[in-house]
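Undergrad: here is my input, please return the structure:
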Amino acid sequence: MLVCVARAYLCTRFTLLCAISIDSISCPCERAWPQAALLFLVRLSGTSFFAAEQDENGDGARELKNMKSDRMKVLQMDVCSDQEVAQAVDFVKRTLKEPEEGLWGLVNNAGISTFGEVEFSSLDNYKKVADINLWGTVRVTKAFLPLIRRAKGRVVNITSMLGRMASPSRSCYCVSKFGVAAFSDCLRQEMYRWGVRVILIEPSNFVAATGILTADSIDKQADALWRGASDTVQEDYGREYFARHVALMKSFINSGLKDMSLVLNDITDALTSPSPNNRYNPMETYWWVRLQVMTHLPTAIADWLYIPGATL
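TA: Model (predicted):
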């Protein structure tokens, strides 16, 4: 079963508040993101952070509290809970000296991930991933958006290269990330009249940096996928094919970038630049080229170049 562990970072400069929401699953993520928060504290000097955890008494919250920064407060918020998101908004309003000046920015980063070909993926898997990645982003954005409009601020949604191009065995994840991208594009067009910028950051493979997928979590997911598949699917695909599929996912998580600075640099620029890009693509050259091919060339040619078994 996938578990939602939500984390959000809210920061303020003078009377303007910048909200940075980071969701994750698995313990390794809980060690990575507090370090990222600390980098933001250093870069955005003069800002104060409100760090919202699903469990304010959990390990992640304790790590944040142990930073002992007078510019950061820890509160509780689960992005899957209407009530807790509303309570977080109320807390921020009460904390601001001049709440009428609003929020400067909101950065949503949905961090739950899974794998599995369509015939192995249950509807529950699709729903669980979407609940966090898509509906969590929509829920938090809608809750804070009135305050952001007051400040003519920024909404920065971190999606993925898989929110622009599909990939075999990643349909649950792609559906949620394509959804966030579409939501962001619509919101960007709606917010121009308010002077609000809506920005997408589309990283490539940073699994090694965040720990969003690990060898252990892949093994657990693989076991659940196989046990949940019908007899027909198990017989038609076979154990050997499925094992190769799992091995490919493990190689993927070991091949990604281990330094989050590319993403953090783009988030910082999106929040602070007077003229931010509408889209940022922190990624290696290989993935940048593949993204351009998959999104600009005719579909048949792009598939033939990259997808095994595709024909022209």
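
Undergrad: every contact and neighbour count from this point should use C-alpha atoms.
TA: Noted.

Undergrad: could you say which helix or strand holds Tyr241?
TA: Assigned by DSSP states H and E, Tyr241 belongs to helix 239-254.

Undergrad: just the buried positions in the following helix or strand past that helix, please.
TA: Scanning forward in sequence from helix 239-254 by DSSP H and E, the next helix or strand is helix 261-272. The neighbour-count check on helix 261-272 (16 or more other C-alpha atoms under 10 Å) flags 263-264, 266-267, 270-271 as buried.

Undergrad: what is helix 261-272 packed up against?
TA: helix 27-43, strand 154-158, strand 197-201 (3 or more C-alpha pairs under 8 Å, 6 or more residues apart in numbering; DSSP states H and E).

Undergrad: what would these look like in CSV with distance to Val246?
TA: As requested, those are arranged in CSV below (distance: least, C-alpha to C-alpha, whole Å):
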stretch, distance to Val246
helix 27-43, 20
strand 154-158, 26
strand 197-201, 28
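
Undergrad: out of these, nearest to Ala222?
TA: Across the helices and strands packed on helix 261-272, Ala222 has its closest neighbour in helix 27-43 (19.1 Å, C-alpha to C-alpha).

Undergrad: which other helices and strands contact the closest one?
TA: Using 3+ C-alpha pairs under 8 Å, 6+ apart: helix 27-43 touches strand 47-53, helix 59-66, helix 207-210, helix 261-272.

Undergrad: right, and these - which one's nearest Arg31?
TA: Using C-alpha to C-alpha, those put helix 59-66 closest to Arg31, at 7.3 Å.

Undergrad: just the angle for that closest one relative to helix 27-43, thanks.
TA: 30 degrees (axes from the mean of the first three to the mean of the last three C-alpha atoms, to 10 degrees).

Undergrad: and the helix or strand that helix 59-66 is followed by, what does it pack onto?
TA: Counting by DSSP H and E, the next helix or strand C-terminal to helix 59-66 is strand 72-76. Contact analysis of strand 72-76 by 3+ C-alpha pairs under 8 Å, 6+ apart lists strand 47-53, helix 59-66, helix 82-95 as its packing neighbours.

Undergrad: can you do 10 Å?
TA: With contacts taken as 3 or more C-alpha pairs under 10 Å, 6 or more residues apart in numbering; DSSP states H and E, strand 72-76 sits against strand 5-13, helix 27-43, strand 47-53, helix 59-66, helix 82-95.

Undergrad: to Tyr241, which of those lies closest?
TA: Taking the helices and strands packed on strand 72-76 one by one with C-alpha to C-alpha, helix 27-43 is closest: 29.2 Å.

Undergrad: to compare with the earlier structure, here is another sequence to fold:
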Amino acid sequence: MSVARAERLVNLVLCLLSTRSHLTAERIRGIVPGYSDAPTDEAFFRMFERDKTELRELGIPLEVGRNSVFDTIDGYRIARRDYELGDIELEPDEAAAVALAVRLWDSPELTGAAHGALLKLRAAGVEVDEAAPAVVEPKVRTTEPAFGPLLAAVQAAQVVRFDYRRPSPAELRTRTVEPWGVVSWRGRWYLVGHDRDRAAPRCFRMSRIVGEVTAIGRPGAFRRPEEGVNLLEFVSRLGDDTPSATTPVRLWLACGRAAGLRRRATRLEGQTIDGVRGDVVELELYNPDSAAGWIAGFGSDVVVLEPEVLRKAVRERHLAVAGREAE
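TA: Alright, predicted model coming up:
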């Protein structure tokens, strides 16, 4: 929506709220800034009809009526009793839940929205004590690099493309998705949407998205399903996609190091890498993706030999740590 149109709609709402009588279209044309710019009567009425439709879609109760039986033309107004919100009253447990929600988000994308909601509640006369003690101190962390771009794509209804790492079989594939929403389930973030490559609804764990998320096409290119899709239920049913079969992983471990990995692994042979002696070992992992952070924690004492997908995941974590230390 253009700035000029947004200002005209706001002025129209203020005009119709401030009158007790029904104002005709011609009267509104002379009062509300913006309508006088219409070159012809036909252009004005088309503009006015679009604005009325926009207000109704926004849920603003636009009344149509006449001031007396002698009037021959309909007029318009907005009744304050229908437009204004009632008093907001929160029970102590409800106020505590709001304060908990404000402390919940540990993300720049969501912190602003949470505090904005808090300001609106206070403006309405509802006091929420952020310092109130809580039984738990929650944090929903949104540190996944893909979170921000995907959330923006959901809000703009814009198609996205990204590389996605599957755990079993271990492989990297490019996905093109119409994003419907992002959902947190059991401490992990998921994207739910229509996978154009498989022509079906799918969910994607954000920690398995490799590289950058690219928005393609124009905003508003698709329509999200209005009914019949519960995103959280969808993820709870399909999101816990830990494979039942294990994936063999081959690692190089420096001699006398990485004891936590050695306890789980089988030694195959000795090997020297960059002048450092070590052992090639093999172990079975149910979820190599989740193990990438654990393996990366051993630093240069461990080198992933196979599979390539796990090798790249560990390398990405090392590069991310190196980038933070360089700042």
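
Undergrad: quick one: TM-score?
TA: Scored against TM-score structural alignment, normalised by the length of the first structure, the superposed chains reach a TM-score of 0.23; 118 aligned residues with a C-alpha RMSD of 6.3 Å.

Undergrad: that older thread, possible to save the helices and strands packed on helix 27-43 of the first structure as a markdown table with distance to Gln87 of the first structure?
TA: What follows is these, written out as a markdown table (distance: least, C-alpha to C-alpha, whole Å):
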| stretch | distance to Gln87 of the first structure |
| --- | --- |
| strand 47-53 | 11 |
| helix 59-66 | 17 |
| helix 207-210 | 28 |
| helix 261-272 | 24 |
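
Undergrad: between the two ends of stretch 231-249 of the second structure, how far is it?
TA: End-to-end span of stretch 231-249 of the second structure (C-alpha to C-alpha, to the nearest Å): 33 Å.

Undergrad: quick check, Arg250 of the second structure in a helix?
TA: No - under the criterion used here (DSSP: H, G, I helix; E, B strand; the rest coil), Arg250 of the second structure is strand, not part of a helix.

Undergrad: if I look at it, how far off is Ala326 of the second structure?
TA: 31 Å.

Undergrad: tell me the SS of Lys52 of the second structure?
TA: helix.

Undergrad: hang on, the earlier thing: looking at Arg250 and Ala326 of the second structure, which one has more neighbours?
TA: Neighbour totals were compared for Arg250 of the second structure and Ala326, and Arg250 leads with 20 against 7 (other C-alpha atoms under 10 Å).

Undergrad: grab the nearest non-local neighbour of that one.
TA: Counting by C-alpha to C-alpha, 6 or more residues apart in numbering, Arg250 of the second structure lies nearest to Glu282, which is 4.5 Å off, once chain neighbours are set aside.

Undergrad: helix or strand: which one has the one you found?
TA: For Glu282 of the second structure, the element it lies in under DSSP H and E is strand 276-285.

Undergrad: which other helices and strands contact that strand?
TA: Against strand 276-285 of the second structure (3+ C-alpha pairs under 10 Å, 6+ apart) you get strand 247-254, helix 259-262, strand 266-273, strand 302-306.

Undergrad: okay, the helices and strands packed on helix 261-272 of the first structure, which one's buried deepest?
TA: strand 154-158 (a mean of 28; mean count of other C-alpha atoms under 10 Å).

Undergrad: just list what it packs against, helices and strands only.
TA: strand 16-24, strand 103-109, helix 135-151, helix 171-191, strand 197-201, helix 261-272, strand 279-280.

Undergrad: got the angle for the helix ranked longest in the second structure vs strand 247-254?
TA: When the second structure is parsed with DSSP state H, its longest helix is helix 308-326. Here the directions of helix 308-326 of the second structure and strand 247-254 differ by 50 degrees (the same axes, to 10 degrees).

Undergrad: contact partners for Glu26 of the second structure?
TA: Counting by C-alpha atoms under 10 Å, 6 or more residues apart in numbering, Glu26 of the second structure makes contact with 35, 41, 44-45, 75.

Undergrad: what's the closest of these to Ala200 of the second structure?
TA: Phe45 (43.5 Å).

Undergrad: tell me the SS of the closest one?
TA: Under three-state DSSP, the three-state class of Phe45 of the second structure is helix.

Undergrad: how about the one 4 residues further on?
TA: When classified by three-state DSSP, Glu49 of the second structure comes out as helix.

Undergrad: ok, it - how many residues close by?
TA: Glu49 of the second structure: 11 surrounding residues under other C-alpha under 10 Å.

Undergrad: again with Gly181 of the second structure
TA: A total of 19 residues lie near Gly181 of the second structure under the criterion other C-alpha under 10 Å.

Undergrad: a helix runs through it, doesn't it?
TA: No - assessed by three-state DSSP, Gly181 of the second structure does not belong to a helix; its assignment is strand.

Undergrad: could you pull out the strands for the stretch 1-150 of the second structure?
TA: Taking DSSP state E, counting those that start in this stretch as the test, the strands found in the stretch 1-150 of the second structure are 62-65, 75-78, 105-106, 140-141.

Undergrad: tell me how many other residues surround Ala208 of the first structure.
TA: 19.

Undergrad: please identify the deepest-packed of the strands of the stretch 1-150 of the second structure.
TA: Of all these, strand 75-78 has the most neighbours on average by mean count of other C-alpha under 10 Å, namely a mean of 22.

Undergrad: does anything pack onto it? Which helices or strands?
TA: helix 3-17, helix 25-31, strand 62-65.

Undergrad: could you redo the last one with a cut-off of 8 Å?
TA: Checked by 3+ C-alpha pairs under 8 Å, 6+ apart, strand 75-78 of the second structure has helix 3-17, strand 62-65 packed alongside it.

Undergrad: which one of those lies closest to Ile216 of the second structure?
TA: That would be helix 3-17 among those, by C-alpha to C-alpha, at 25.4 Å.

Undergrad: give the buried residues for that closest one.
TA: Neighbour count says helix 3-17 of the second structure has 8-9, 11-13, 15-17 buried, by 16+ other C-alpha under 10 Å.
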